[in-house]
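**Q** Whatever this is, show me its structure:
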Amino acid sequence: MNSFISDVLQNLIDKGEDLSDLSFILPSKRAGVFLRQELSVVVNKTIFSPKIISIEEFVENLAQLKSSTNTVLLFEFYNTYIELTPKNDQEPFETFSKWAQILLQDFNEIDRYLIPQGHIFDYLSAIKTLDHWSLEDNKTDVVKNYLKFWDKLKHYYKHYSEALIRKKIGYQGLIYREAVDKIKQYCVSNTQKHIFLGFNALNTAEETIIQELLKNDLAYVFWDIDEVFINNPIHDAGLFTRQHKANWKYFNSNPFNWITKNYSTSKNIQIYGVPKNIGQAKTIGSILKEIVKLKPDLKNTAVILGDENLLIPVLNSIPSKIDNLNITMGFPLNSIPLASLFEQLFSLHKKTSNTYYYKDIIGLLSHQYISPLFVLDNRNYAIELIETIKKNNLVYLSLSDLKTYSKINNSILELVFSNWQNNAKIAIETCFKIIDFIKEHLFLDKKGNILSLEYLYRFNTLFNELFSLNQSYSHINDISALFSIYKELLSTETLDFQGEPLQGLQIMGMLESRVLDFETVIISSVNEGILPSGKSNNSFIPFDVKLENNLPTYKEKDAVYTYHFYRLLQRAKNVYILYNTEADVLTGGEKSRFINQLELEDIHTINHKIVTPQVPNFEAGFKEIIKTEAVINQLKDIAEKGFSPSSLTSYIRNPLDFYYQKLLGIKDLEDVEETVAANTMGTVVHDTLEALYLPFLGKVLVIEDVKKMKPLVDSKVSEFFLKVYADGDMTKGKNLIVFEIAKRFVENFLKLEIEDLKQGNTIKIIALEQKAEIPLNIPELDFTVKLKGTVDRVDEYNGVTRIIDYKTGKVMDNEVSLIDWEDVTSDYKKYSKSFQILAYAYMLNQQKPFNFPIEAGIISFKNLQSGFLKFTKREQPRGGNKDTLITEVTLNNYFQELKKLIIEICNPKINFIEKELK
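**A** Model (predicted):
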């Protein structure tokens, strides 16, 4: 395969040109590497290397201005803004930067296309005035300021461009405009020939410069366009080249080099529809695996990433047999782990508060670059501090709070959480210190942290740039503005890969492929919204104004990508095109129009496949844990310590839950309760009622006794919230509502008690929070089995003993009734409440036998109007006899079911099998 570059070099040699005397001008620096390589092949003698530069370098030399970074240009523009805007109307830098960047893009376009500045700015101002035109002069201040802004645009432009020229710097458009002004003088004083090759979409300034050089016989221009594209008046791949051929006077009397016939040659084109981005990455890996089998040398193979976010997934999918690899795009700095550390730091300190939200604190303490700094003698004090925060429900903490709870006096704690005082200088200096801390730790660690040190170096460089900007300009007045600039710098920085650019597989973005040719091309993400990128108008200049002034719109942008896409296909023999079959409005839509166009033009035979992932066919089943000897021994230990009614009901609900909680000791993830949890409130209500009734233990209650409790409710609820909710704040928000609900629960219960007493009922308190533990007589098991639990309240109601269980949730009457005894250990949802209260009754009777009959039931604080919900034994679901009195027979029947359940739990032959939860 002859590449476009080698064809150009051969043509120049055939013309008798001395290559050493030429100046090659290319669309990108990347193409220059391949041009040097081709020179070594084409030239068979020793020569001096010709001058090889990109178009940007050439124009900079011509204009005698240096291109500057976006951030510096933004600061310079803010200087102009401040100088031309009355102090009362000036916006802070952060607000200014949001619209100024768009305006700078418009300045850039206006200059690149040589639009008369005064004309277009006056035109825009007139349009905006017409939009707000009115016969009456009653415009609001907002409208007046808005129109004033458009009037000032030409003054902003003039002042700004003059300021930049004085400093010998500029944005791309300004440099191009200055270069056009100097091109005639350059042509007079220069005799060197300039070779322009591989260009397509040229702005007006570039066209003017190249045509002036052509007119003075100081240039050759070589186009890379196929006859299929240029001869078709509606094919966007030839849009710009057709215009150049038709409009440039030079081509009236000179040949147009070149229109080729490469695209129509036979090609193997495979199109793959693949679900999702990761699927595309994996498919690229599979394609490369097949290519390597046939041709181990991948020198002429390129992977073109339509969406550059696919870089890391693609790298992870490349077959291990591929040794030589060159990546022309850098890895975005904002994607590396260290970026998240500074993101979190800025997020924490932007709030300019002395107290920090616990999630922000935990996020920093657990960060992979911060947590190791707290390790001392194999103890991680950061993890211990996090556990303390969670245990004590600390929602907002200051630095002094953190020091109090921290078990070591770690200087990094002060460094990370010291207030930045909304001062950019302090923020930058602190970030430098944090980088130094991490660097020292990485050097001491000696575990091959080369990549992490490289990350640190790049961030140190970034903060050096921020420091320099802050020194040179006085516009960064707060942390928010600093963060905005930091993000702007971070978005443009990349971590460059090192590789051999001329060997092995090439991985690049679409724009890096300009001028280059490959035999085998794999193109990913060929979806609408990516290739081409679709409609976007990030500009203050309306669409119709752009059309009138020949400024580029989304149509021209699409045509640029069309050219690059088809150019890759021109000389290629094997083409693999991948697109995402799952339309996603955020990262691209349906398959690209390029694919449809390829199929409709009917030039090549195209093989279109839909790739589906190989999903293993798993049988839907439930997990099963085998009861090994170790498991049985653990069960014996648990049985000897005692089963609780709640642990037994967790087994009824799902045996796997019982296994995880009781045998493995896996607890629910503990987190800070920002809002009081239901179980916390339940504990408070239980403890409050116990404290209120404790003085009346063993006594018959009278109305006055209960009335004396009412004034104590507030203080007791507060006391127990303070105890169980630790340092949680109960004075505001949802917590205050929960606090009031807990009080209301207790107060309503006391009212219920008073109403009961008023009706002539007698209540005698026998026990409160009564702990019970009894051995169970189960001859089938050859080890000790106990049952244990805590009963909320035992009283005598009109001479009948009642076992009462408090529930802060809602319980209905049907949840404490039972028809068949077998159901009590089989259906958790319906009968778990009955199982628990019968367990309490059984335990208390074994400890001290009752005078039967007794009652057992639940008082539900969310269903207090139903009063005491008694356990009821029914004969049938509706109607029939029902019995609320519990006798010895009742408890014996319950014990038989309890025994069966415990035997099943301890039976080595019955494994823990997961239940389907409904």
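**Q** going forward, measure contacts between C-alpha atoms and count neighbours the same way
**A** Fine.
**Q** Other residues contacting stretch 655-666?
**A** With CA atoms under 8 Å, 6 or more residues apart in numbering as the contact definition, stretch 655-666 has outside contacts at 623-625, 631, 634-635, 638, 647-648, 650-651, 667, 912-915.
**Q** if you set the cut-off to 6 Å instead, what comes out?
**A** 650-651, 912, 914 (CA atoms under 6 Å, 6 or more residues apart in numbering).
**Q** now stretch 65-80
**A** Counting by CA under 6 Å, 6+ apart, 60, 160, 168-171 sit against stretch 65-80.
**Q** chain center to that stretch: distance?
**A** Distance of stretch 65-80 from the chain centroid (CA atoms, centre = their mean, to the nearest Å) equals 31 Å.
**Q** what do you get for stretch 397-417?
**A** 29 Å.
**Q** got the contact list for it?
**A** So stretch 397-417 is contacted by 354-356, 385 (CA under 6 Å, 6+ apart).
**Q** structure for this one too, so we can compare:
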Amino acid sequence: MTTFIFDVLKDLQNNNATLSNITFILPSKRAGLFLKSQLAQITEETIFSPEIISIEAFVEDLSQLKKVTNTELLFEFYNTYVQHTKKETRDTFEPFSKWAQILLQDFNEIDRYLIPQERIFNYLSAIKEIELFHWSQEENQTDFIKNYLSFWNKLGSYYTNFTEQLLSKGIGYQGLIYRQAVEKLETYIKNNVNKQHVFLGFNALNTAEETIIQALLKRKLAKIYWDIDTVFIKNPLHDAALFTRQHKTNWPYFTENKFNWITNNYSKSKNISIYGVPKNIGQAKCIGSILNKIKKEHQTLQNTAIVLGDENLLIPVLNSLPESIGPLNITMGFPLKSIPLASLFEIVFHIHKNTSGRFYYKDVINLLSHQYIRPLFKIDDSDHASKIIETIDTNNIIYLTSERLKQIAGSSNNYIDLLFSNWNKDIPKTLKNCQQLILAIKNHFDKSKASNLLSLEYLYRFNELFNELIRLNSKYEHIHDLNALYSIYKELLSSETLDFQGEPLEGLQIMGMLESRVLDFETVIIASVNEGILPSGKTNNSFIPFDVKLENKLPTYKEKDAVYTYHFYRLLQRAKNIYLTYNTEADVLTAGEKSRFITQLELEGIHNITHEIVTPQVPVIPSSLNTINKTKALHKELIKVAEKGFSPSSLTNYMRNPIDFYYQKILKIKEHDNVEETVAANTLGTVVHNTLEDFYKPLSDEFLTIEHVKNMKKDISKTVKHHFKDIYKEGDITKGKNLIIFEIAKRYVSNFLDLEIQDLKAGNQIKIIAIETDNKVVIDLPELDFPVRITGKVDRVDEYNGITRIIDYKTGRVDQNSVEIVNWGDITTDYKKFSKSFQVLSYAYMMQLSGQIQLPVEAGIISFKNLNQGVLKFAKKDRTGAYAKKDVLITRDTLDNFEKELKQLILEICNPNIPFIEKEV
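**A** You can find the predicted model right below:
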């Protein structure tokens, strides 16, 4: 396969051109590297390298203006805006930067296409006057109407003053550079009468480029080589040749000179494979499989290119490359916004942008846990970041000040100052903080010798970025708040990349669509061939209406689609093996629709095309329940647990899922105490329990009176608040949901005390026997050679009209059927239905065994969400149904039956031959 570049060089050589004296002008810098390589192949003797430059560099040299970044243009434009806009109607820099970006793009297009400025801006102003005729004619116009119309009337003066300002400084944006290049073209021609130029590989040209090239062609100072196929140019409807047909028809030069070239490569035999793949990651994996296949068939990936329609696919594709990839070159660069250091500054800016001096605990934890920040807090073998995070969790701190953070941090105060102090007030200080943070990370790497070249490169590039921000801020002084700084930071970050080092002319090439201009490959893989990507679809990010663009021959989405069409088909022209992938699934911005280019290829019927939908191979992994065999070491731990005592909650935990019992009692794995932003249900329950304990504990062995209860009611608010402070720590219960929960806790206690008063007024006698009493008893199990205890705390034991009651408080809802059983065998097997019955019977069993109560007794639950039902008493029913006989008294027979089931459960837990088997939830 011969390339377009090779054919051009061969043609020049055949026409006896002195290659060293030619200035080659190409659409991109990337093509120049390949041109140098091809030059070495056709020359048999040593020559001086010709000048090889991109069209933009050529035009910049012609204009004698220096191109500046978009960010600096914004600052320059804001100078103009401030000078020509009244203070009372003027935007600050941040909102200005949003709409000014669009206006700068319009200025750029107007200049590139050499549109007379006054004509188009007067035209736009007139259109707005007509559109808003009924507004503009009103006598009492609002400020909004006046400002709106004033803005459109000022566009011309903004443009004129802005361009004059740039020209006086010798700088410009691309369009202004092109316009100036055209104005200085005659001078350039006079000074270079013997200089030969060769333009190759161009397609869509703006008016300025057309003017420059045609002038050089007319003076016989240039040649131009097009790369278009006969299939496209002969078809008047094919957009791949839209611009080329126009040039061939409209340029006077081609009435007398040959049109180079119309080739016949596209019709040659090609194998085109099209793959519809779900999601972008699927496309990346598919590309990896394609490369594996090519490598096996051809042993090399030389002359193979991956062209990414969506450049966000770069990282997934790199992670999907085969290990035996060989030489590799990536022309796109790694986006700076994707590296870990970018996420650090994203967190830092997020914390400070909207802060009022207090920092949300999740933001603080995110920052302190970042991979570049955590090591800074490891001082003298102590992890101060962990200390801060643990203090936040333990004390339930939702918001922190920098002073509180410094108090917790101790010897790492300096880093707390750097991360949390002196922000959002002084922009120069903020930028200095960012630079100091970068230096602190670098110094830590240097001391610990933990750095690598990549991390240092990250730090260096971000240091450059903040240096640029400092320069722009000191030069223009337009950044007055952190939101504006963040906006400019994001603008700079989005345009910065880290260049990859690779073999520029060897092996696999990975590039974007624009980098592929002029280049030819034998095997091409094009990814993301979807509507909305290739081509990009209709977008009108402009202040200039569509009809005005048509009137002034400015490009619209139609021309933009034609540009994409040319690039796509030009890649296919000389290729032999072509692989196209597209996303079949609808994502946020795309509908999962294959590109019209694919449909067009299939309808042409020229090539051998295979089209298949690829689905990822998802292995079916049979789910198996986790099983833990009881080893000798595990059995020893079980003996320790048994000797210490099984609580009713640990036994019901085993009933629910033996694996959870294993994690909690054997491995001692506890749930992490996260910060409670909203009071959790268990916290509410503990507060209510502790409040009632404070009220009733002093009344042990006393009969309850109405006066007792009324005195308790006076202290509800104070006692509940005390226990919230004790348990909820520094959490705020003065507003929001927490205030509601605080009031609920008071209402629960108040309603319960009201229930007690009703009972007493009804003539019932209540004697408090014990409150929150601890129990620990030994169970006689002859089958085991070690002691077994059960332990638990009973919320309340009282005597109600002479009958002893064992009561457990529940702040959640419990119904009567939750404390009733029919078959004793169910009490240890059905956790959902009978765990409450198991719990209250355990308390009765322990107290009877320890001699604290005499049978018969009652046991039950008071549900604070079901208080109107009173004490929900445990009951043994003879059968199910509405007419079942219930026995609420717990007798010796009741406890004997319970003891049998309890011992069987404990023997199962302690049996070394019965593993812990996970239950399906």
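**Q** quick one: which of the contacts of stretch 397-417 of the first structure sit in helices?
**A** Leu385 (DSSP state H).
**Q** Which single one of the contacts of stretch 397-417 of the first structure is nearest to Asp137 of the first structure?
**A** Asn354 (49.7 Å; CA to CA).
**Q** The second structure: which residue goes with that closest one?
**A** Counting by TM-score structural alignment, Asn354 of the first structure lines up with Gly357 in the second structure.
**Q** ok, that match to His708 of the second structure distance?
**A** 47 Å (CA to CA, to the nearest Å).
**Q** Could you do Pro619 of the second structure as well?
**A** 68 Å.
**Q** So for the two, which residue has more residues nearby?
**A** Neighbour count, other CA atoms under 10 Å: between Pro619 of the second structure and His708, His708 has more, with 15 against 6.
**Q** Return a selection command, for use in ChimeraX, containing the buried ones of the contacts of stretch 65-80 of the first structure.
**A** The buried residues among these can be selected in ChimeraX (16 or more other CA atoms under 10 Å) with this line:
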select :60,160,169,170,171
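**Q** Could you list which of the contacts of stretch 65-80 of the first structure belong to helices?
**A** Filtering the contacts of stretch 65-80 of the first structure for helices - DSSP H - leaves 60, 160.
**Q** And for the alignment partner in the first structure of Ser850 of the second structure, the neighbour number?
**A** Under the alignment (TM-score structural alignment), Ser850 of the second structure pairs with Gln847 in the first structure. Gln847 of the first structure has 12 neighbours, counted by other CA under 10 Å.
**Q** picking up where we left off before, which of the contacts of stretch 655-666 of the first structure fall within strands?
**A** Phe912 (DSSP state E).
**Q** can I get the contacts of stretch 655-666 of the first structure in CSV with neighbour count and distance to Asn527 of the first structure?
**A** Below are the contacts of stretch 655-666 of the first structure laid out as CSV (neighbours: other CA atoms under 10 Å; distance: CA to CA, whole Å):
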residue, neighbour count, distance to Asn527 of the first structure
Ser650, 19, 51
Tyr651, 25, 52
Phe912, 21, 50
Glu914, 18, 44
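**Q** need the contacts of stretch 655-666 of the first structure in TSV with distance to Leu135 of the first structure, can you?
**A** Converted to TSV, these look like this (distance: CA to CA, whole Å):
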residue	distance to Leu135 of the first structure
Ser650	78
Tyr651	81
Phe912	84
Glu914	79
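**Q** and of the contacts of stretch 655-666 of the first structure, the nearest to Asn892 of the first structure?
**A** Set against Asn892 of the first structure, the nearest of the contacts of stretch 655-666 of the first structure by CA to CA is Tyr651 (21.5 Å).
**Q** Run through the residues that contact the aligned partner of the closest one in the second structure.
**A** Residue pairing (TM-score structural alignment): Tyr651 of the first structure is matched to Tyr654 of the second structure. The contact partners of Tyr654 of the second structure, taken as CA under 6 Å, 6+ apart, are Phe661.
**Q** at 10 Å instead, please
**A** Each residue near Tyr654 of the second structure by CA atoms under 10 Å, 6 or more residues apart in numbering is listed here: 648, 660-662, 665, 828-829, 831, 905-906, 909, 916, 918-919.
**Q** can you tell me which of these are in helices?
**A** Using DSSP H, the contacts of Tyr654 of the second structure in helices are 648, 660-661, 831, 905-906, 909.
**Q** Which residue ranges of the stretch 551-700 of the first structure form helices?
**A** Counting by DSSP state H, counting those that start in this stretch, one finds helices in the stretch 551-700 of the first structure at the ranges 554-570, 593-601, 629-641, 645-653, 655-658, 678-693.
**Q** From Ile373 of the second structure, how far out is the most centrally placed residue in the second structure?
**A** The centre of the second structure sits closest to Ser343, judged by CA atoms, centre = their mean, with a distance of 9.8 Å. Separation of Ser343 of the second structure from Ile373 of the second structure (CA to CA): 12 Å.
**Q** Which neighbours do these two have in common?
**A** The contact lists of Ser343 of the second structure and Ile373 share Leu367, where a contact means CA under 10 Å, 6+ apart.
**Q** related to what we said a few turns ago, can you pull the contacts of the match of Ser850 of the second structure?
**A** 772-775.
**Q** what's the answer for Leu214 of the first structure, then?
**A** The contact partners of Leu214 of the first structure, taken as CA under 10 Å, 6+ apart, are 187, 193-194, 208, 220-221, 249-251, 254.
**Q** Switch those over to JSON lines; also include secondary structure and neighbour count.
**A** Formatted as JSON lines, the contacts of Leu214 of the first structure follow (DSSP: H, G, I helix; E, B strand; the rest coil; neighbours: other CA atoms under 10 Å):
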{"residue": "Cys187", "secondary structure": "helix", "neighbour count": "18"}
{"residue": "Lys193", "secondary structure": "strand", "neighbour count": "19"}
{"residue": "His194", "secondary structure": "strand", "neighbour count": "21"}
{"residue": "Thr208", "secondary structure": "helix", "neighbour count": "18"}
{"residue": "Tyr220", "secondary structure": "strand", "neighbour count": "17"}
{"residue": "Val221", "secondary structure": "strand", "neighbour count": "19"}
{"residue": "Lys249", "secondary structure": "coil", "neighbour count": "13"}
{"residue": "Tyr250", "secondary structure": "helix", "neighbour count": "16"}
{"residue": "Phe251", "secondary structure": "helix", "neighbour count": "14"}
{"residue": "Asn254", "secondary structure": "coil", "neighbour count": "9"}
